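Engineer: Next come a sequence and a model predicted from it.
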Amino acid sequence: MSGDQSGSIAQPTIGLSEQVADVLSERIIDGELLPGTFLPPEPQLAEEFGVSRTVVREATKVLIAKGLVEVQRGRGVVVREPASEETVAQAFSLLLRRRSVTFWHLWQMRVILETEIASLAALNRTPAQLYTLRQSMLAMENPDATLEDLVDADMEFHYTLARAAANPLLELIFQAVTGLMRASRKLTLGLTGAERAMRGHVQIFAAVEQGDSTTAREMMRDHLEAVREDLESQPASALVFDQRGRSMTLAQHESRDRTLTHAPHRP
């Protein structure tokens, strides 16, 4: 692994707990922290990174959510033996953060990937997956849904299609770019609301439900063309991901609040 992973954290555009979690994630994925190994105690990590124990605690929650560690009561936080697909997805996500990835790179990949996912989903979907697709569309119709709710429902729709394609490699690649896709959908849904996305989802769903792979592919392509139009309406500065896989514009707004709550200090 390249780069210095010790010493004080000093990247103001990223939350401190996220920075600590990123470093520990890399150590786990690179094999520096092996399965069954306990993380150093909170006071030791707080001293190493120059942050409070509260920040370390929050970083640990991020690692738990990723499935990289688990808490053993009375013993500490231990590194899990992850499923191979989890390891690959996490490693790929970390590598993406080191590259200059833009929303346009993501859009091009989605056209290549998701058009075929939709086509395969039409051939392989199960009744349970059709039900999940319907539920995600109903969630987007909820007039009380927040932007985060809309993004969650949108991601559930697209991820269910990836599972329905019945190709573990396609699902794995989709998982690896989930963070980037969330940022993209947060930007575009924030601009146009759910109605435009819903129209695309309804057309894709109808083709998938009918088992029409050709139309499913075409409807997904049309859906992604609408995404392209939304992206074209944005300044170039809004279409660059930060190191956490978010729009730089959104990250700048979020960091102002985070600076107040995550300022480094000693307990």
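Structural biologist: Happy to help now that I have it.
Engineer: only C-alpha atoms for contact and neighbour calcs from this point on.
Structural biologist: Fine.
Engineer: what's around Arg73, how many residues?
Structural biologist: Residues lying near Arg73 (other C-alpha atoms under 10 Å) number 7.
Engineer: Next: Leu138.
Structural biologist: Using other C-alpha under 10 Å, Leu138 is surrounded by 12 other residues.
Engineer: what's the answer for His223, then?
Structural biologist: Residues near His223, counting by other C-alpha under 10 Å, number 21.
Engineer: Comparison target, given below:
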Amino acid sequence: MEPDNFSSNLRRRTLAEQMADALTEAILAGHWAAGQALPTEPELAAQFAVSRAVVRDATRMLVARGLVDAQHGRGVFVTGSPLAAFGDALLLALRRAGATVWDVERFEQMVLPEVMAEAARRATDEEVAEIRRAAETYHATFAEVTGQSWDRGELTPAERERVMAAFRDLYGAFFAATHNALWALLAEPLLRLRAPRSWQTGGMTAAEFIAHERRLIDARVEAITARDPARAREVGRSLVVLPPEAEAAMRATPVGDVASIPLPLSAQVRRTF
């Protein structure tokens, strides 16, 4: 990678994101063992030459990634989640290999319709209830974050992590309902490869944007909870068709970064996150 390109890529990432990535690499490398406390907030601020607000944002990202547990009044401790660590290691390896958002998107296009169909075929009553619960949690999180960020025009890194954590919980419930041990094991690290996509709102209000997202998610949830594999597969396939401009934007965006798509949301055939 040429130095100019490397510098340009760094400028697109916030200090909190850069700090979270650096701490992620240190945790994955075993610098801190499971259960060990990270340095204090003032110590990290001094070490990275950033404000304590940046440290707090980076810590929230690490919590959302499942790498640390923030305990009020005690500190921030490294978790023992090997799957979360594997997901972050996979993301870092893909970034070093020059992978793009499109690589993740294309993988999902091939895999998710079959996951949806198998979940529809095999989900138990308890798993259907869990899928519905996770969907409502995602909708509530998406609506809250969208409402808070609408006038700003973009999400903060911490807000993106909140939405993506709820997204991973929902899709993790889909994977678990397949009753396939490999899918269930790989769901968390695979879902950690996904980053939000930024579409133009095209004059939409926040309420319209939220309703649009709910319709797309509920189409999948209803197909699975109806236990209709053919419908679930077809819904999955119909939601993975993207216009050429969206594909081009994803091909130009490194994996893990937010792809900015120069189209109004009305041109979208698939989901936003």
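Structural biologist: Okay, I see it. Only a predicted model underlies this, so the values are computations on that prediction, with no experimental measurement involved.
Engineer: can you map out the strands along the stretch 151-273 of the second structure?
Structural biologist: 197-200, 259-264 (DSSP state E, counting those that start in this stretch).
Engineer: Save those strands as TSV, and put in mean neighbour count and distance to Ala129 of the second structure too.
Structural biologist: Output for the strands of the stretch 151-273 of the second structure, formatted as TSV (neighbours: other C-alpha atoms under 10 Å; distance: least, C-alpha to C-alpha, whole Å):
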stretch	mean neighbour count	distance to Ala129 of the second structure
strand 197-200	17	28
strand 259-264	17	33
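Engineer: Dump those strands into JSON lines; add distance to Thr100 of the second structure as well.
Structural biologist: Formatted as JSON lines, the strands of the stretch 151-273 of the second structure follow (distance: least, C-alpha to C-alpha, whole Å):
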{"stretch": "strand 197-200", "distance to Thr100 of the second structure": "13"}
{"stretch": "strand 259-264", "distance to Thr100 of the second structure": "9"}
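Engineer: For Arg11 of the second structure, find the nearest of those.
Structural biologist: When the strands of the stretch 151-273 of the second structure are compared by C-alpha to C-alpha, strand 259-264 sits nearest Arg11 of the second structure, at 14.9 Å.
Engineer: Quick one: distance of that closest one to the chain centre.
Structural biologist: Distance, stretch centre to chain centre, for strand 259-264 of the second structure: 18 Å (C-alpha atoms, centre = their mean, to the nearest Å).
Engineer: before we move on, what about stretch 121-133 of the second structure?
Structural biologist: A distance of 22 Å separates the centroid of the chain from that of stretch 121-133 of the second structure, by C-alpha atoms, centre = their mean.
Engineer: and what of stretch 254-267 of the second structure?
Structural biologist: Put simply, stretch 254-267 of the second structure sits 14 Å off its chain's centre (C-alpha atoms, centre = their mean).
Engineer: From Pro42 of the second structure, how far out is His72 of the second structure?
Structural biologist: Applying C-alpha to C-alpha, to the nearest Å, the value for His72 of the second structure to Pro42 of the second structure is 16 Å.
Engineer: show me the residues around Glu127 of the second structure that make contact.
Structural biologist: By C-alpha atoms under 8 Å, 6 or more residues apart in numbering, the contact set of Glu127 of the second structure is Ala173, Ala177.
Engineer: I appreciate the help and will end here.
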